[in-house]
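1. Sequence first, predicted model second:
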Amino acid sequence: MGMSVTISAATDHDAEQILKLQYLCYQGEAELYGDYSIAPLTQTLAELRAELAAGCVLVARLGDEVVGSVRGAAGPEGTAVISGMIVHPRMQRHGLGGRLLAAVESRLAAEGATRFRLATGHRNEGTLRLYRKWGYAQVATEQVTRKLTLVTMEKGLKEQQETAPVREDAAEAALATSV
């Protein structure tokens, strides 16, 4: 019998595993843009620990191994910013990204968020597809470098509630395992 993936709040003890997973997951992104100096690849353990202490950081675990993570912070105007979503390459395309997204949205909505915002690189088709599937729409672009344009996407609480039934199994599982 196999183990199931659980989603819970990250602890300080998860920091090293998250950082290693982040480094692994962002190699492809760096390759897409020919830039290995992107923030996720240069973040220090101390910086990550500060994020853990300051905001909402969730991890997906398979047994004791961290196989996914996502971060979020509710803003004063009701707009929550979601960032740093990572899923171990061997766990991709099994719905874990959607479960993480649903879990962080649920957690941030409980903290008063009425709108969700996130950003990704313009060449990251898989991530853009996932976010569209979960109801996000492009609201802005920003050229960061000659090779990289960030695509900012948003959805409101209404869209969050409307997209949940589309993937009811994943959303329910995420909510059942979120902290």
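-> Structure received.
2. hey, let's count contacts and neighbours off CA atoms from now on
-> Will do.
3. Flag every buried residue along the top helix by length along the chain.
-> With secondary structure taken from DSSP state H, the chain has its longest helix at helix 96-110. Under the neighbour-count criterion of 16 or more other Cα atoms under 10 Å, helix 96-110 has 96-109 buried.
4. Show me where this structure has its strands.
-> Under the criterion DSSP state E, the chain carries strands at the ranges 5-9, 56-62, 65-74, 79-87, 115-121, 137-143, 149-156.
5. here's the one I want to compare it with:
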Amino acid sequence: MGMSVIISAATAQDAEQILKLQYLCFQSEAELYGNYRIDPLVQTLDSVRAEIATNLVFVARLGDEVVGSVRGSTDQDGTGQIARLCVHPRLQGHGLGARLLRAAESGLVDERSATRFRLHTGHRSEGNLRLYQRAGYAPVGNETGRDGVRLILLEKDVTAPAYVASA
């Protein structure tokens, strides 16, 4: 292969590739919950374009192909909200998700002055939960999403270690 995966800010031209990647990546989540109407699968292209215009959106590129993506925004109390982290199935398990997560965290601190981070994942998404806990996130509660999926809410302070060794 010989190419390196580069992480950079998304541009408006990336919207279609991000949406297609998201649709591919979240199929396994939909299957896990028996719900093919989960939010990432029903998002529109215009909505992705709006997120790129207003939020921090990072992509992982392998050549010209978008192979990973993550979104970040801040709420009124300075908490960085991280969402829609996805990595192409053929590249999962090589640390790309962790790299995208760190890019979102860094961007939220540097560009939006975030003081803490919050994200969520489905309660059955064990791989996601492992990734987030290794990255220093701790469960702080749960809620049911608009799509009916029970979500685990996780947070960490910006001063928390970027990566916690697993036991």
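-> Yes, it's here. Just so we're clear, the structure is a prediction, and the values are computed from it rather than from any experiment.
6. hmm, back to that, need the buried residues of helix 96-110 of the first structure in JSON lines with distance to residue 85 of the first structure, can you?
-> As requested, those are exported to JSON lines (distance: Cα to Cα, whole Å):
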{"residue": "96", "distance to residue 85 of the first structure": "10"}
{"residue": "97", "distance to residue 85 of the first structure": "7"}
{"residue": "98", "distance to residue 85 of the first structure": "10"}
{"residue": "99", "distance to residue 85 of the first structure": "11"}
{"residue": "100", "distance to residue 85 of the first structure": "8"}
{"residue": "101", "distance to residue 85 of the first structure": "8"}
{"residue": "102", "distance to residue 85 of the first structure": "12"}
{"residue": "103", "distance to residue 85 of the first structure": "12"}
{"residue": "104", "distance to residue 85 of the first structure": "10"}
{"residue": "105", "distance to residue 85 of the first structure": "12"}
{"residue": "106", "distance to residue 85 of the first structure": "15"}
{"residue": "107", "distance to residue 85 of the first structure": "15"}
{"residue": "108", "distance to residue 85 of the first structure": "15"}
{"residue": "109", "distance to residue 85 of the first structure": "17"}
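7. Which single one of the residues you listed is nearest to residue 27 of the first structure?
-> Distance to residue 27 of the first structure across the buried residues of helix 96-110 of the first structure (Cα to Cα) is lowest for residue 97, with 17.4 Å.
8. Verify the contact between that closest one and residue 85 for me.
-> Yes: between residue 97 of the first structure and residue 85 there is a contact under Cα atoms under 8 Å: 7.5 Å.
9. shared neighbours of these two, anything?
-> Residues touching both residue 97 of the first structure and residue 85 by Cα atoms under 8 Å, 6 or more residues apart in numbering: residue 68.
10. Just give the closest residue to the residue nearest in space to the middle of the second structure, not the sequence neighbours.
-> The C-alpha lying nearest the average C-alpha coordinate of the second structure belongs to residue 85 (Cα atoms, centre = their mean; 2.0 Å). Excluding the flanking residues, the one nearest residue 85 of the second structure by Cα to Cα, 6 or more residues apart in numbering is residue 70, at 4.3 Å.
11. need the contact list for the one you found.
-> Neighbouring residues of residue 70 of the second structure by Cα under 8 Å, 6+ apart: 57, 58, 59, 82, 83, 84, 85, 86, 100, 101, 104.
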